[in-house]
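Chemist: sequence and computational prediction follow.
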Amino acid sequence: MNINEVNEDEMRIWNMWKGSFKRIFGLVVKEMSEHTGLSEGDFGVLDRLAQLGDGKLRQQELADSMDWDKSRLSHHLTRMEKRGLILRKPLDANRGVEVVITSVGKSALNDALPIVSRAIRKHFLDKLTDQDIESITGLAERTKK
């Protein structure tokens, strides 16, 4: 076997890791969506606007922070704008577009945050031991970009 190949046990671990993340993430998103009507993308945009930009960010900065391409974000923002969650304002001198959270968006985010927190605790944090937390923290630190 080539040193770069993944053996059966390693592939099983990889698939378990992916499956666990997808299940937990899916449960958190499902609970949030059912209670607030926000999608994962909606929450991501609103949360980043509030956390990274004090309520506003250049559209390109927002796209970069979400690791989304410009087109995907633009289409998503159009849908959010129609629902009154955000506004887009052109900036002077070809500096792009600024995305601003509205009062409706702030309210939706504030409604979602406790639901997301409870779901994260229920489906993830409450299931971890202290050793699990140390292992996850170590892995996350070793695999940072």
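Modeler: Okay, I see it.
Chemist: rest of the way, CA atoms for contacts and neighbours
Modeler: OK.
Chemist: how near is residue 25 to residue 124?
Modeler: When distance is defined by CA to CA, to the nearest Å, residue 25 is 9 Å away from residue 124.
Chemist: another one to put next to it:
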Amino acid sequence: MSETRWLTPREAEIWATYRRLCRDLRRAQDQQLQQDSGISAADYALLAPLSESADGVLRARDLGVEVDWERSRLSHQISRMEKRGLVVREACEDDARGSMVRLTVKGRETIEAAAPGHVEIVRQLFFDPLDADEMKTLGEFLGRIVATVEGNAGGRA
């Protein structure tokens, strides 16, 4: 068994800063969506990929993969959104066990109304503090980290 590679004080500081960033960005986005559009971040998480899909329809399983949610969480969220008229479930023609999720007219209007404020808060809090060189570097760093995480998804480094 290998010896634990503890974080250095600087690494621990960077990791804590990253965790605070994730928490604070999520909180700011949640507040902005609720205040400006009356929807939750969970609503937005499902409305966005549906609005970007062909005909506003996705297979429920694919939508769950897109947002990385378990089937039960996805099903409960879709049910809540159905009650508010944002989406409807339809039978899947290819698979009787599967279902499709369709964006309604109200759902499309909701995401189109919410998107400008969402984009503005992302721009204001994430991109505006960076200059072009820093943004390029951050993109490269994030790409490398994501590739490492995805390459290690099935095991440990």
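Modeler: Yep, it's here. Quantities reported herein were computed from a predicted structural model and do not represent experimental measurements.
Chemist: where exactly do the helices run in the first structure?
Modeler: 8-36, 40-53, 59-66, 70-82, 103-123, 130-142 (DSSP state H).
Chemist: ranking those by burial, who's on top?
Modeler: Neighbour counts (mean count of other CA atoms under 10 Å) averaged over each of the helices of the first structure peak at helix 40-53, with a mean of 18.
Chemist: pick out the residue nearest the middle of the first structure.
Modeler: residue 44 (4.4 Å; CA atoms, centre = their mean).
Chemist: next up, the contacts around that one.
Modeler: Residue 44 of the first structure sits next to residue 66 when contact means CA atoms under 8 Å, 6 or more residues apart in numbering.
Chemist: distance between stretch 80-88 of the second structure and the chain's centre?
Modeler: Here stretch 80-88 of the second structure is found 19 Å from its chain centre; the criterion is CA atoms, centre = their mean, to the nearest Å.
Chemist: do the same with stretch 23-35 of the first structure
Modeler: Chain-centre distance of stretch 23-35 of the first structure: 12 Å, with CA atoms, centre = their mean.
Chemist: that stretch vs the second structure, mean deviation?
Modeler: Taking mean CA distance after the TM-score superposition for the first structure, the mean distance separating stretch 23-35 of the first structure from the aligned residues in the second structure is 1.6 Å.
Chemist: from residue 131 of the first structure, how far out is the residue nearest to the centre of the first structure?
Modeler: Here the criterion is CA to CA. By it, residue 44 of the first structure lies 30 Å from residue 131 of the first structure.
Chemist: what is the corresponding segment of the first structure for stretch 104-122 of the second structure?
Modeler: Structural correspondence for stretch 104-122 of the second structure: residues 102-120 of the first structure, per TM-score structural alignment.
Chemist: contacts for the matching stretch, please.
Modeler: Residues from elsewhere that reach stretch 102-120 of the first structure (CA under 8 Å, 6+ apart): 24, 27-29, 31-32, 35-36, 38, 43, 46-47, 84-87.
Chemist: so which of the helices of the first structure gets nearest residue 92 of the first structure?
Modeler: For residue 92 of the first structure, the closest of the helices of the first structure is helix 59-66, at 13.7 Å, according to CA to CA.
Chemist: got the angle between the closest one and helix 40-53?
Modeler: Interaxial angle, helix 59-66 of the first structure versus helix 40-53 (axes from the mean of the first three to the mean of the last three CA atoms, to 10 degrees): 110 degrees.
Chemist: report the angle between helix 59-66 of the first structure and helix 70-82.
Modeler: Per the same axes, to 10 degrees, the angle that helix 59-66 of the first structure makes with helix 70-82 is 110 degrees.
Chemist: list the helices and strands helix 59-66 of the first structure packs on?
Modeler: Secondary-structure packing of helix 59-66 of the first structure (3 or more CA pairs under 8 Å, 6 or more residues apart in numbering; DSSP states H and E): helix 40-53, helix 70-82, strand 97-101.
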